[in-house]
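> Sequence plus the predicted model coming up.
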Amino acid sequence: MFPQIYHFRWVSILAVLTLLGCSSSSQESVGSTASRPVGDTPANIKVAVQLNWYPEAEHGGIYQAVADGTYEKAGFDVDVRSGGRATPVAPELQLGRVQFAMANADDVVLFRREGMDIVAVMAVMQDSPRCILVREDSGVKDFGDLAGMTLQRQTGRLFLEYMRSKGILDQVQEVPYYNSVASMVADPKIAIQAYSFAEPLLAREQGMKVRTLMVSDLGWNPYSSVLITTGKLIREDPQLVASFVEATRDGWRNYLRDPKAGNAAILKANKHGMTPAALEFGSAELRPLAVPAGMDEADVGTMSLKRWQELVDQMEELEPGRPSVVKAEDCFTLDFL
């Protein structure tokens, strides 16, 4: 079973949605567009995008599209809203306060489990950046070597449930993680949850040689940096969704070619200690995750039913006995790619 915190988190979200009911969107130019003719995108239509974390390289294509004028050329006036540890991404979408948001693929499945009509319209990172970070002098070379280590992690994360299902954490002490590499720098027996394009640099800047154990190598590989919206907006204004997705894809293609403009915009928006070096490292490490070997840059954002079905099946296996309520084909659409 998932940790108690997982259950109460989603019950709380549903309670908020029930209390707020039919709150209207603050974006007057979106939500009354069902009659817009296909192909007609008004100039300066206001669109809000909710991030799932503080602005970082994983949001680079969105900031690039703002900074280099890609969104403006497509007729959009975009408000990018920073996220954080407790950002209510799905409720913001459901209540119409934002039109798009960022999430990971497993989040989408969780949202739909709770009855929220959330749909993925593009997925930037084909391979997950999720990893376990260890010091090179720890003696840990693969997941089987983690026995006897202390893992700093955030509770309620599905990748941890997957690792537990494989027995990897049976002999690992788990303690809270507070978004710092300090403990690992001080103690070679400490491992931390990480993203491959972020924490490794922080450790190296403090003189540590580190090794990343990619969770995707275990078979847990949900799409990351996924652009999501509501089924309602897709049904009422498919042209807006199509235009915004294409502009966002262009933003990501531009960012992957030359991230300078996007990184400058992220640096301005992030007030939580972001540095130019971190963004330079992040954007470089992110590229092979977004455009892995054998994939063309033109296909940035692509998704497949096979990958979504595999994820839904894995999540059901993690919680046997729970009714199967999510269909993989409902989690995403390729109509706008």
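Everything's here; your move.

> switch to C-alpha atoms for all contacts and neighbour counts from now on
OK.

> Show me what stretch 171-191 is in contact with.
132-135, 137-138, 146-155, 192-193, 199, 202-203, 206, 208 (C-alpha atoms under 8 Å, 6 or more residues apart in numbering).

> same question, stretch 289-300
123-129, 249, 252-253, 301.

> Next, the buried residues of that stretch.
Within stretch 289-300, the residues scored as buried using 16 or more other C-alpha atoms under 10 Å are 289-291, 300.

> These into JSON lines, with extra columns for secondary structure and distance to residue 332?
Listed next are the buried residues of stretch 289-300 as JSON lines, based on DSSP: H, G, I helix; E, B strand; the rest coil; distance: C-alpha to C-alpha, whole Å:
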{"residue": "289", "secondary structure": "helix", "distance to residue 332": "20"}
{"residue": "290", "secondary structure": "helix", "distance to residue 332": "18"}
{"residue": "291", "secondary structure": "coil", "distance to residue 332": "20"}
{"residue": "300", "secondary structure": "coil", "distance to residue 332": "15"}
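
> Farthest-apart pair in these, please.
Within the buried residues of stretch 289-300, two members stand farthest from each other by C-alpha to C-alpha: 289 and 300, at 10.5 Å.

> how about whichever strand or helix holds residue 261: buried residues?
Using DSSP states H and E, residue 261 falls within helix 260-269. Buried residues in helix 260-269, counted by 16+ other C-alpha under 10 Å: 260-267, 269.

> That one - contacts with which helices or strands?
helix 60-67, helix 276-290 (3 or more C-alpha pairs under 8 Å, 6 or more residues apart in numbering; DSSP states H and E).

> Deepest-packed of these, please.
helix 60-67 (a mean of 26; mean count of other C-alpha atoms under 10 Å).

> Between helix 260-269 and that one, find me the angle.
90 degrees (axes from the mean of the first three to the mean of the last three C-alpha atoms, to 10 degrees).

> ok now helix 60-67, how far from the chain's centre?
16 Å (C-alpha atoms, centre = their mean, to the nearest Å).

> Next up, a structure to set beside the first:
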Amino acid sequence: MKTMEKTKLVASTTILAAVLTACGSNTGSSDEPVKITQTMSWFAQPEMGGHYAAVAGKIYEDAGLDVTLQQGGPQVSNVQLLASGKVQFAMANADEVVLARNEGIPIVTIFANLQTNPQNLIFHKDSGITKIEDLNGRKVYTATGFPFWQYLSYKYKLDKVQVQNYTGSLAGFSADKDSVTQGFATNEPYVLKGEGIDVDWFLNADLGYNPYGNVVITTEDMIKNHPDTVKKYLKATVEGWDYYYAHGDEVNKLINETNKDYSLDHLKSSQEITKDFVFGGDAETHGLGYMSEERWKTLVDEMKEAGMIKKDIPTSELYTNDFLPEK
């Protein structure tokens, strides 16, 4: 299964040049809808359901926006697409934003779809694993360049792990009950249960690494020159999340038409699990999409501690809540 977002930052000088030369061509005339393209973090799935719901329910359209949702995937660099001006909004993990800003790429997070990140490490129930340190000496299918693995392997001294290249396939993990694989709490457990494999997992957030997930990012230029469009887009997206949980069957049908790898039953299961990741945490008191300075500061500190970045990055460069609708 293809489940993990791919962190693919291209050469910073190339991207930075593209950002500086990209022009805002999405304003349209006063009597025409504003054309917007948003590239997603991966293939269509419930973790981004609010956006698809805003399309299905014509919420973007009613806000005067002509929105195209562009699927992500292993060969898609969202930061590059955003920086080059090919899309107005993109989706990423919060740690990808830190890495981009560390390279001087002026992108900003404007909305957090997932308050809790569903990234996890999955193991067979009868493997004897009871704590994260038990991964030492075992095969772990993971992408070594992913920030979550860099931090967790550093924090828990997982220096005896036999790292196996993660390709998106579960075949190796399924065949070896002593192995571990990266995944998403919203996806792989369902797939493996369907194959008759009992699993358990460590949620990375519970292990101390919890970057905001599926954040919406844009450029400093977009924020400066088209603030009203940014506000309209986020307001419609928030309304889309409410629409998704009121009209789940309708929206899941659209997601299924977009990504056939997810059956309708799978989508329904994933939607139920996703709900708390979206509506829980700070979103419960501050509204959907909200982000705290403390969370961003913790993430920067963790990434610096693990050697992923060398300098402190001001949180004011990483995110803003200024365009969120009032709760």
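Perfect, thanks for sending it. The structure displayed is predicted, hence computed values, not measured ones.

> Tabulate the helices and strands packed on helix 260-269 of the first structure (a markdown table), appending distance to residue 313 of the first structure.
Formatted as a markdown table, these follow (distance: least, C-alpha to C-alpha, whole Å):
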| stretch | distance to residue 313 of the first structure |
| --- | --- |
| helix 60-67 | 30 |
| helix 276-290 | 23 |
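
> Minimum distance to residue 231 of the first structure: which of those helices has it?
helix 60-67 (21.1 Å).

> now for that closest one, which elements pack on it?
Against helix 60-67 of the first structure (3+ C-alpha pairs under 8 Å, 6+ apart) you get helix 70-73, helix 238-257, helix 260-269.

> what's that helix aligned against in the second structure?
Aligning helix 60-67 of the first structure against the second structure (TM-score structural alignment) gives residues 49-56.

> mean per-residue distance, that stretch to the first structure?
Mean deviation of stretch 49-56 of the second structure from its aligned counterpart in the first structure after superposition (mean C-alpha distance after the TM-score superposition for the first structure): 0.6 Å.

> Trace residue 143 of the first structure over to the second structure, please.
With TM-score structural alignment as the criterion, residue 143 of the first structure lines up with residue 132 in the second structure.

> ok, now which ones touch its match?
156, 202.

> How about residue 56 of the second structure?
Residue 56 of the second structure neighbours (C-alpha under 8 Å, 6+ apart): 250-251, 254.

> Could you do residue 23 of the second structure as well?
Contacts of residue 23 of the second structure by C-alpha under 8 Å, 6+ apart are residue 85.

> for it, helix, strand, or coil?
At residue 23 of the second structure the chain is in coil, as set by DSSP: H, G, I helix; E, B strand; the rest coil.

> what's the spacing between it and residue 220 of the second structure?
Distance, residue 23 of the second structure to residue 220 of the second structure, by C-alpha to C-alpha, to the nearest Å: 12 Å.

> what do you get for residue 77 of the second structure?
Residue 77 of the second structure is 18 Å from residue 220 of the second structure, by C-alpha to C-alpha.

> Have a look at those two and say which one is more surrounded.
residue 77 (21 against 17; other C-alpha atoms under 10 Å).

> what range in the first structure does stretch 158-177 of the second structure sit on?
Taking TM-score structural alignment, stretch 158-177 of the second structure hits residues 169-188 over in the first structure.

> in that stretch, what's buried?
Those would be 169, 172, 174, 177, 181, 184-185, 188, for stretch 169-188 of the first structure by 16+ other C-alpha under 10 Å.

> Those residues into JSON lines, with extra columns for secondary structure and distance to residue 8 of the first structure?
Formatted as JSON lines, those follow (three-state DSSP; distance: C-alpha to C-alpha, whole Å):
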{"residue": "169", "secondary structure": "coil", "distance to residue 8 of the first structure": "24"}
{"residue": "172", "secondary structure": "coil", "distance to residue 8 of the first structure": "26"}
{"residue": "174", "secondary structure": "strand", "distance to residue 8 of the first structure": "21"}
{"residue": "177", "secondary structure": "coil", "distance to residue 8 of the first structure": "20"}
{"residue": "181", "secondary structure": "coil", "distance to residue 8 of the first structure": "29"}
{"residue": "184", "secondary structure": "helix", "distance to residue 8 of the first structure": "31"}
{"residue": "185", "secondary structure": "helix", "distance to residue 8 of the first structure": "34"}
{"residue": "188", "secondary structure": "coil", "distance to residue 8 of the first structure": "35"}
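
> which one among those gets closest to residue 42 of the first structure?
Using C-alpha to C-alpha, those come closest to residue 42 of the first structure at residue 177, 45.7 Å.

> So which residue is dead centre in the second structure?
residue 214 (2.4 Å; C-alpha atoms, centre = their mean).
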